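Novice: Okay, here's the prediction I keep looking at, along with the sequence it came from:
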Amino acid sequence: MSGSPISAAFGLAQFIPSIARWLAGEKAEEVAQNVLNIAKRITGIEDSPDIIRLLLEQPELVVEFQRAILNLEAEMELAVMQDKQDARLRDMALIKAGRNNTRADIMVISAAGGLISCLVTLAYYSEFLPGEAVGIISTVAGIFGSCLKDAYAFEFGSSRESKMKDTTMAALFERDF
């Protein structure tokens, strides 16, 4: 297989764009390799440009590839949900034992403090800072905001849309293609 697994998997994302969202983070290489293994199995070809060429020529193989990737995505979504559930169970066990999750409290307070610091800096000093610094501080503020959003989603559950996605993914996983 020519090139890195991640770049080859990005090439395959033209057939199912949702692949791209899984190709970042600590498991990107593993996911990319899984995508490539699926493509190899379906096409019987080892080289990524040849795989893409064959998929472009044979739509029936694209459908089979898409189904296999949907199954892989369902498995990954279920693993993420299971991981969150395990963490929630850990928190509940700590509470039942009369202990606090100090680490989580520090993380949330730090994210809130970081967000407030960025916003105060932007509010009072943005006119004195170069545009690049304002852009970087705004990006960092967005990261802190995202951390807080994730903490709230973990603590209070998912939104309605996310619950619908969870239900859909569970149904997809249970259904045989």
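Specialist: All right, it came through fine. Quick caveat, the model's predicted, so the values are computed rather than measured. Numbers count the residues shown, from 1 in each chain.
Novice: When you work out contacts or count neighbours from here on, use the C-alpha atoms and nothing else.
Specialist: OK.
Novice: could you pull out the helices for the chain?
Specialist: With helices called from DSSP state H, the chain shows them at 5-12, 28-43, 48-57, 59-96, 102-125, 131-156, 160-174.
Novice: who's in contact with Ser138?
Specialist: With contacts defined as C-alpha atoms under 8 Å, 6 or more residues apart in numbering, Ser138 is in contact with 118-119, 122.
Novice: Quick one: buried ones out of those residues?
Specialist: Among the contacts of Ser138, those classed as buried by 16 or more other C-alpha atoms under 10 Å are 118-119, 122.
Novice: ok so, going back, same list (the contacts of Ser138) but as JSON lines, adding distance to Lys27.
Specialist: Shown next, in JSON lines, are those (distance: C-alpha to C-alpha, whole Å):
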{"residue": "Cys118", "distance to Lys27": "30"}
{"residue": "Leu119", "distance to Lys27": "32"}
{"residue": "Leu122", "distance to Lys27": "34"}
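Novice: State the number of residues packed around Leu36.
Specialist: 22 (other C-alpha atoms under 10 Å).
Novice: Give me the nearest residue to it, chain neighbours excluded.
Specialist: Ala9 (6.3 Å; C-alpha to C-alpha, 6 or more residues apart in numbering).
Novice: Then Ile137?
Specialist: Cys118 is the one closest to Ile137 (C-alpha to C-alpha, 6+ apart), at 6.1 Å.
Novice: one more structure, for comparison:
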Amino acid sequence: MVAPLLIAGAMALAKEFLPGMVKHIAGDKAGEVAQSVVDVAQSVTGTSSPDDALVAMQADPSLVIDYKKHMASVQAELDKAYLVDRQNARDRDVKLKQAGYHNYRADIMLTLAFVCVVALVYFLWEARLDMPDQVFAALNMALGMLLKMIGDAFQFEFGSSRGSKEKDMIGRQ
């Protein structure tokens, strides 16, 4: 199956039945993850396409239960790999600091993101009446993206929540 069609089918299945898998389908291993999401759905439902599997599961809740059971281990492996990757990045940061290095790159990136947020807010405020709605929407999306980057930086440095700490503990086991 063509990769974009496969990913679209997997995304539809994940949105409906496995919301936790959406981030993995949109990640670096999108093709592999999408293939497993679709393969398991087709196997459980006995269908030959992601769309048919989606329709079959929408019609029969017992198929959804079977699907979630089969996908639980796949999702757990992907979550564990994600946590290990994030932990490796944190460990790298700690080792650099222990070796006496300062991570200027991270400081510069965060500062630039913050400066861009301030500039975009100012620009949007000053030019809000003179720009087409489509331009305003695009700049507003860029602002949201920059705010997400700043939020991710804070989560990386300080952790995000109690749930995140629990996931970190699971990842270390």
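Specialist: Nice, thanks for sending it over. On a predicted model such as this, the values are computed, not experimentally measured, just so you know.
Novice: How many neighbouring residues does the residue mapped onto Ala32 of the first structure from the second structure have?
Specialist: Matched by TM-score structural alignment, Ala32 of the first structure corresponds to Ala34 in the second structure. Using other C-alpha under 10 Å, Ala34 of the second structure has 26 neighbouring residues.
Novice: Same check on the one 10 residues further on?
Specialist: By the criterion of other C-alpha under 10 Å, Val44 of the second structure has 19 neighbours.
Novice: quick one, what contacts the counterpart of it in the first structure?
Specialist: Aligned counterpart of Val44 of the second structure in the first structure: Ile42 (TM-score structural alignment). Residues near Ile42 of the first structure by C-alpha under 8 Å, 6+ apart: 61, 64-65.
Novice: Show me what stretch 17-27 of the first structure is in contact with.
Specialist: Stretch 17-27 of the first structure is contacted by residues 6, 9-10, 13, 28-29, 31-32, 69 when judged by C-alpha under 8 Å, 6+ apart.
Novice: ok, of the contacts of Ile42 of the first structure, which come out buried?
Specialist: Taking 16+ other C-alpha under 10 Å as the criterion, what is buried in the contacts of Ile42 of the first structure is 61, 64-65.
Novice: How much space separates the residue lying farthest from the centre of the second structure from Leu120 of the second structure?
Specialist: For the second structure, the largest distance from the centre (C-alpha atoms, centre = their mean) belongs to Asp130, which lies 34.9 Å off. According to C-alpha to C-alpha, to the nearest Å, Asp130 of the second structure and Leu120 of the second structure sit 15 Å apart.
Novice: now do Gln42 of the second structure
Specialist: 46 Å.
Novice: Likewise for Ala53 of the second structure?
Specialist: 44 Å.
Novice: Report the contact partners of Leu124 of the second structure.
Specialist: Leu124 of the second structure touches 136, 139, counting by C-alpha under 8 Å, 6+ apart.
Novice: what residue of the first structure matches up with it?
Specialist: Aligned partner of Leu124 of the second structure by TM-score structural alignment: Leu122.
Novice: For the second structure, which residue occupies the most central location?
Specialist: Judging by C-alpha atoms, centre = their mean, the second structure has its centre closest to Lys23, at 3.2 Å.
Novice: Could you check how many residues crowd around the closest residue to Phe154 of the second structure other than its chain neighbours?
Specialist: Using C-alpha to C-alpha, 6+ apart and skipping residues adjacent in sequence, the residue nearest Phe154 of the second structure is Ser160, 7.7 Å away. If you count neighbours by other C-alpha under 10 Å, Ser160 of the second structure ends up with 13.
Novice: Report the separation between the aligned residue in the first structure for Ser160 of the second structure and Glu75 of the first structure.
Specialist: Ser160 of the second structure maps onto Ser158 in the first structure, with residues paired by TM-score structural alignment. As judged by C-alpha to C-alpha, Ser158 of the first structure and Glu75 of the first structure stand 19 Å apart.
Novice: same thing with Gln14 of the first structure?
Specialist: 21 Å.
Novice: Neighbour count: the two, which is higher?
Specialist: Taking other C-alpha under 10 Å, Gln14 of the first structure and Glu75 do not tie; Glu75 has more neighbours (16 against 13).
Novice: So what does that one match up with in the second structure?
Specialist: Checking TM-score structural alignment: Glu75 of the first structure goes with Glu77.
Novice: roughly how far apart are that match and Ala8 of the second structure?
Specialist: Relative to Ala8 of the second structure, and taking C-alpha to C-alpha, Glu77 of the second structure is found at 22 Å.
Novice: now Arg172 of the second structure
Specialist: For Arg172 of the second structure relative to Ala8 of the second structure (C-alpha to C-alpha), the value is 33 Å.
Novice: For the two, indicate the residue with more neighbours.
Specialist: Each of Arg172 of the second structure and Ala8 has its neighbours counted (other C-alpha under 10 Å); Ala8 has more, 15 against 10.
Novice: distance of the aligned partner of Asp86 of the first structure in the second structure from Gly100 of the second structure?
Specialist: Residue pairing (TM-score structural alignment): Asp86 of the first structure is matched to Asn88 of the second structure. Distance, Asn88 of the second structure to Gly100 of the second structure, using C-alpha to C-alpha: 19 Å.
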